[in-house]
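Asker: Sequence first, predicted model second:
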Amino acid sequence: MAKVTANDLLEEFQLEILAGEEGIYRPITTSDISRPGIEMAGFFTYYPAKRLQLLGRTELSFFEQLSNYDKEDRMEKLCTYDTPGIIISRGLEAPKELLAAAEKVGVPLLRSNMTTTRLSSSITTFLDSHLAPMTAVHGVLVDIYGIGVLITGNSGVGKSETALDLVRRGHRLVADDSVEIRQVEEGTLVGRSPELIQHLLEIRGLGIINVMTLFGAGAVRPFKRISLCINLELWDQNKAYDRLGLEEEKMKIIDSEITKLTVPVRPGRNLAVIIEVAAMNFRLKRLGIDAAQEFSERLTSVIEAGDHDEFQ
């Protein structure tokens, strides 16, 4: 899991730091954000101290009605050694009791000019993306007709060359060689390229080529949701390959499953066209059009009709 700190938020959202600068690198471990309204009233029994705390106009208006003793007490309880940060929205003034408590414990106190709801939504989206479980897969990720296709297979089987052919056919490269995959939510996998090799393809005999420079900005994209995996393997005469497509194999990545197809490789097979058609067929299946199932039903009806004729 990637590490996110208050300093990352400071840079991403152009926040202003008011106090607790020494704790700016405290790790943020959850994307949940708390608006401590009930804590302002004095109920800290279930206080989620490990979450980011967001204070808006409602919380601070209520805080101003408290006695001086309660103000100090609430702020001291709000600022714990586990709290990764406190953010004030709408550019509101920070209470002096909060400034003192944050400085004492080293809780970074930040301020934004954004509205509370918009700030909460933006930070949650950012944290969901950066704190999502991640893994890396050896393969190529290409956007084919809006379908994120992960091409896997042993080294040298022709993944990058196939990706190059797909790019020439108008599709978009996301990542080559190494694909960083994050599970942003259960059942949703998003792949991107490591920054070091972004937009690059390695073609044996040619070396490293820059796809964006050669084919333009429309030939690449920074990330894509993965829906289909196509595994390339050298043709094995002793192996029975699926010829109808009735059975759907699944591949598990982190906690999510995606459809997996195995395509045998041998001279004369145009892999780019096969993968392109596989992506189109996958999209049709999601729309409820399954050619293999329709053929199976048609075949069954013909067999049943033949059996009926025999009994006439």
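Answerer: Good, I have the coordinates. Numbers count the residues shown, from 1 in each chain.
Asker: C-alpha only now, for contacts and for neighbours.
Answerer: Fine.
Asker: what about the strands in the stretch 1-150 of the chain?
Answerer: Along the stretch 1-150 of the chain, counting by DSSP state E, counting those that start in this stretch, strands occupy 4-5, 16-19, 27-28, 33-34, 52-55, 86-88, 109-111, 134-138, 140-144, 147-153.
Asker: Throw those into CSV and include mean neighbour count and distance to Ile208, thanks.
Answerer: What follows is these, written out as CSV (neighbours: other CA atoms under 10 Å; distance: least, CA to CA, whole Å):
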stretch, mean neighbour count, distance to Ile208
strand 4-5, 18, 32
strand 16-19, 18, 42
strand 27-28, 20, 37
strand 33-34, 18, 43
strand 52-55, 23, 43
strand 86-88, 26, 45
strand 109-111, 26, 44
strand 134-138, 16, 17
strand 140-144, 27, 15
strand 147-153, 23, 19
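Asker: before we go on, here's another structure to hold up against the first:
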Amino acid sequence: MDPITVEILYKETKKSLKLELLAGKSGLKNKISQAEIHRPGLALSGFVDIFSYERIQVLGNTEIAYLDSLSERERTIAINRLVEFDIPCIVVTNGNKVFPALVKLCDERGIPVFRTPHSTTHFYRLLSGYLEEKFAPRVAMHASLVDVYGIGVLLTGRSGIGKSEVALDLVERGHRLVADDVVTIIRKGDDLLIGMSDELL
């Protein structure tokens, strides 16, 4: 799946995630290429050998409390360790305070900083669901898809073999046509496939 920009994330989830943009507006074109999310506690403390900087970084109560325990100089050094990497964006959860050093350094580096009132756990759940949907493997197939008692029945075969006719016959028997001609199949998790139409039927 192609990367998405931070701007797309912001526009599509601003209401549900209750995101407030506080810094780094120039970095809204930064790319998000992974569905996973990261909490950078170790990176803030100085261990960056295996820092997953390509992911969205979340600062929860623990990270904010750690930064708050530092002197202003130490805090600036810790934040600088974080933002020297090409991070897509940073989200501060629980409505926590955002330190001036974080705003200043992220403005300079073009790293968007958001704040949300959601708890870290709830935010993780919402954001993970959105990113998993965005990055889920998908394929478009020449087929028909019918909802039969809540189960998707995918009708495939060469052109002209009668897929649409079989689908319409099922519809006449009370089942629901989901897609005809082109069906998009999305894999969610290891054992769930979801089919949909590109157009409203």
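Answerer: That came through, no problem. Note that the coordinates shown come from a computational prediction; the quantities given were computed from them, not determined experimentally.
Asker: rewinding a little: can you put the strands of the stretch 1-150 of structure 1 in CSV and add distance to Ser301 of structure 1?
Answerer: Formatted as CSV, the strands of the stretch 1-150 of structure 1 follow (distance: least, CA to CA, whole Å):
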stretch, distance to Ser301 of structure 1
strand 4-5, 59
strand 16-19, 71
strand 27-28, 60
strand 33-34, 58
strand 52-55, 62
strand 86-88, 66
strand 109-111, 69
strand 134-138, 44
strand 140-144, 35
strand 147-153, 33
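Asker: Mind checking the ones you listed for the one nearest to Leu200 of structure 1?
Answerer: Nearest to Leu200 of structure 1 among the strands of the stretch 1-150 of structure 1 is strand 140-144; the distance by CA to CA comes to 11.0 Å.
Asker: Which residue range of structure 2 does the closest one align onto?
Answerer: Mapped onto structure 2 using TM-score structural alignment, strand 140-144 of structure 1 spans residues 144-148.
Asker: Mean per-residue distance, the matching stretch versus structure 1.
Answerer: The superposed stretch 144-148 of structure 2 is, by mean CA distance after the TM-score superposition for structure 1, a mean 1.3 Å from where its aligned residues fall in structure 1.
Asker: contact partners of that stretch?
Answerer: Stretch 144-148 of structure 2 is contacted from outside by 152-156, 163-164, 167, 170-171, 175-183, 195-196, using CA atoms under 8 Å, 6 or more residues apart in numbering.
Asker: what residues are up against the spatially most central residue of structure 2?
Answerer: Nearest residue to the geometric centre of structure 2 (CA atoms, centre = their mean): Leu131, 2.3 Å. Leu131 of structure 2 is in contact with Gln34, Ala35, Glu36, counting by CA under 8 Å, 6+ apart.
Asker: List the residues that contact the alignment partner in structure 1 of the second one.
Answerer: What it means is Ala35 of structure 2. Aligning on TM-score structural alignment places Ala35 of structure 2 opposite Ser31 in structure 1. Ser31 of structure 1 makes contacts with Arg51, Thr124, Leu127, Asp128, Leu131, as judged by CA under 8 Å, 6+ apart.
Asker: and the residues you listed, which of them are in helices?
Answerer: Judged by DSSP state H, helices contain the following of the contacts of Ser31 of structure 1: Thr124, Leu127, Asp128, Leu131.
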